[in-house]
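In: Return atomic coordinates for the entry below.
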Amino acid sequence: MNTKITTPSYLAIFDLDETLIAADSASLWNHFLVEKGLAPVSLLTHEHAMMTAYAKGTLDMTSYMTATLEPLKGKKPHIIKQRVDDFIHEVITPAIYPQALDRIEWHRKRGDHILIISATGEHLVKPIAAVLGINNVIAINLEQKEGIYTGKTTGILSFKEGKVERLKLWLQQQNHSYKGSYGYSDSINDLPLLNFVNKPFAVNPDPMLAMHAQMQEWTIMDWRHANNILR
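Out: Modelled structure (predicted):
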């Protein structure tokens, strides 16, 4: 009787916003809601200020989620999903980096497992990941009561160190031993995650992450330009 020998695979971990897509999906979603008359214009002013803090690595994610989930409060998930599907078709699909698709396919051909970890709400991340053909997702979980969104989050927020905490919990639940891990992100906020993986890549990095990556001699991949690997 032949016993099949399974070679341990690698785990490829991708951030979503500004890494796989050329934008921040949550910000685009907020603009979409305002354009459709589903949220007040004041949401954009508030969000702009908070995103400035995000770029500096000083964002209070709890406050951000409270503000940006307000339009979902009291809504049924299937109603929001219909809007999200329209949003992805109109806004997100055109923003996917071709190089991101190439890199995902590179990992698939190697037999690696692929995971998206994002600090965006699961109502956006899961359907976007599905478009990319990725089933494994860690995102900020949204609270529901009696089948209705409450406008609150639940569990550990997958942001900064929270991404590593959620990843460790996810790994404990997997019936699989990985040979190692790749990590891809654009943001200094993901430094804990990039320090955690075996092979970190700075993709379209913000200035602070770019400097750190250069000092650590990490590979920098710029998918915003034709020559996409810099040293």
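
In: Every contact and neighbour count from this point should use C-alpha atoms.
Out: Will do.

In: Who are the contact partners of residue 190?
Out: 159, 160, 161, 163 (Cα atoms under 8 Å, 6 or more residues apart in numbering).

In: mind giving me a markdown table with those residues and columns for distance to residue 25?
Out: Formatted as a markdown table, those follow (distance: Cα to Cα, whole Å):
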| residue | distance to residue 25 |
| --- | --- |
| 159 | 15 |
| 160 | 18 |
| 161 | 21 |
| 163 | 18 |
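
In: Tell me the one among those nearest to residue 188.
Out: Nearest to residue 188 among the contacts of residue 190: residue 160, at 8.8 Å, using Cα to Cα.

In: Quick one: neighbours of that closest one, just the number.
Out: 19 (other Cα atoms under 10 Å).

In: cool, the one 4 residues further on as well?
Out: When neighbours are defined as other Cα under 10 Å, residue 164 has 20 of them.

In: next up, for comparison:
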Amino acid sequence: MKLVMFDLDNTLLAGDSDVSWTRFLIDQGLVDREQYHTANERFYADYSAGKLDMQAYLEFALAPLTRFSLEELNRLHQQFMQGYIEPMMTPRARAEVARHKAEGAIVLIITATNRFVTAPIAEAFGVAHLIATEAELKDGRYTGKSFGTPCFQAGKIIRLEQWLAEQGKQWQDFSETWFYSDSRNDLPLLQKVSHPVVVNPDPVLKAHADNAGWPTLLWH
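Out: Below is the predicted model:
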């Protein structure tokens, strides 16, 4: 049995869904343009540099969800998918997902971005299993808080092992474990799987992959 995992942002997508969601909200006039643009760019720079304060970022990213009902959010997300996400779903990424599914592998997306943003994207890729950072819902509305371990850096391993336990499985149940990612932030999980694959890697990850002899793919 083979387990194949994909990071989402800048790996399966030719862009970042979390950053794009904030840009979408700005473009729709739903949040303050100057405040959110500046913060969005600062947090993304910290992420790219491997020094993101995840809790601070989650407070920023989840706060806008509290302003809308679930019905309103789902309507907004449909617009977001059409205008921002679908153009970032590259043929190469779709083909790689389809190839592993056709081989009978268990395929999942594992991402630091929250489940509200990412669940419809996973569905669009035809991926049934998603491990994402969880946003708290209470009485049918988002609270602006996260819960559980953020699915970020070494937290991806924690969340993955929790998911495996829920499925009644362990690492050793798989003959092969694959993980595709673009980011230095994913080095903990890349180093744990039997088949690490880097996709359009950042400079730090590229240097590590070159040194380790990991395959590098250029999808976008």
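
In: what's the TM-score for these two chains?
Out: Superposed pair, TM-score by TM-score structural alignment, normalised by the length of the second structure: 0.95. Supporting alignment: 216 aligned residues with a Cα RMSD of 1.0 Å.

In: re earlier: rebuild the contacts of residue 190 of the first structure as JSON lines, extending it with distance to residue 186 of the first structure and secondary structure.
Out: Output for those, formatted as JSON lines (distance: Cα to Cα, whole Å; DSSP: H, G, I helix; E, B strand; the rest coil):
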{"residue": "159", "distance to residue 186 of the first structure": "13", "secondary structure": "coil"}
{"residue": "160", "distance to residue 186 of the first structure": "13", "secondary structure": "coil"}
{"residue": "161", "distance to residue 186 of the first structure": "16", "secondary structure": "helix"}
{"residue": "163", "distance to residue 186 of the first structure": "14", "secondary structure": "helix"}
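
In: Those, buried ones only, as a PyMOL selection?
Out: To isolate the buried members of these in PyMOL, using 16 or more other Cα atoms under 10 Å:
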select buried, resi 159+160+161+163
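
In: Out of the contacts of residue 190 of the first structure, which comes closest to residue 14 of the first structure?
Out: Distance to residue 14 of the first structure, by Cα to Cα, is smallest for residue 163 among the contacts of residue 190 of the first structure, at 11.4 Å.

In: Wait, that closest one touches residue 157, no?
Out: Yes: contact criterion Cα atoms under 8 Å: residue 163 of the first structure and residue 157 qualify, at 7.4 Å.

In: which residues of the first structure fall in helices?
Out: 25-35, 42-56, 61-68, 77-87, 98-110, 122-131, 161-173, 191-196, 207-216 (DSSP state H).

In: sorry, back to before: anything in contact with each of residue 163 and residue 157 of the first structure?
Out: With Cα under 8 Å, 6+ apart as the test, residue 163 of the first structure and residue 157 both reach residue 119.

In: mind listing what residue 44 of the first structure touches?
Out: With Cα under 8 Å, 6+ apart, residue 44 of the first structure has these contacts: 30, 31.

In: Tell me how far the residue mapped onto it from the second structure lies from residue 43 of the second structure.
Out: Under the alignment (TM-score structural alignment), residue 44 of the first structure maps onto residue 37 of the second structure. Residue 37 of the second structure sits 10 Å away from residue 43 of the second structure when distances are taken as Cα to Cα, to the nearest Å.

In: Residue 35 of the second structure: neighbouring residues, count only.
Out: That count, for residue 35 of the second structure with other Cα under 10 Å as the rule, works out to 10.

In: same deal with residue 117 of the second structure?
Out: Neighbour tally, residue 117 of the second structure, other Cα under 10 Å: 21.

In: Just give me the match in the first structure for it.
Out: In the first structure, the residue paired with residue 117 of the second structure is residue 124, using TM-score structural alignment.

In: Ok, residue 218 of the second structure next?
Out: Aligned by TM-score structural alignment, residue 218 of the second structure pairs with residue 222 of the first structure.

In: and what of residue 19 of the second structure?
Out: Per TM-score structural alignment, residue 19 of the second structure is aligned with residue 27.

In: residue contacts, the spatially most central residue of the second structure?
Out: When Cα atoms, centre = their mean is applied to the second structure, the residue found nearest the centroid is residue 111 (2.7 Å). By Cα under 8 Å, 6+ apart, the contact list for residue 111 of the second structure reads 7, 8, 9, 130, 131, 132, 133, 151, 152, 156.

In: cool, and residue 107 of the second structure?
Out: 3, 4, 5, 6, 97, 100, 101, 127, 128, 129.

In: What about those residues, which are in strands?
Out: 3, 4, 5, 6, 129 (DSSP state E).

In: of those, closest to residue 183 of the second structure?
Out: The closest of these, once distances to residue 183 of the second structure are taken by Cα to Cα, is residue 6, at 11.7 Å.

In: Trace that closest one over to the first structure, please.
Out: Per TM-score structural alignment, residue 6 of the second structure is aligned with residue 14.

In: got the contact list for its match?
Out: Counted by Cα under 8 Å, 6+ apart, residue 14 of the first structure has contacts 20, 114, 115, 116, 117, 183, 184, 185.

In: what's the closest of the helices of the first structure to residue 147 of the first structure?
Out: helix 77-87 (7.3 Å).

In: Before I go, just wanted to say thanks for your time.
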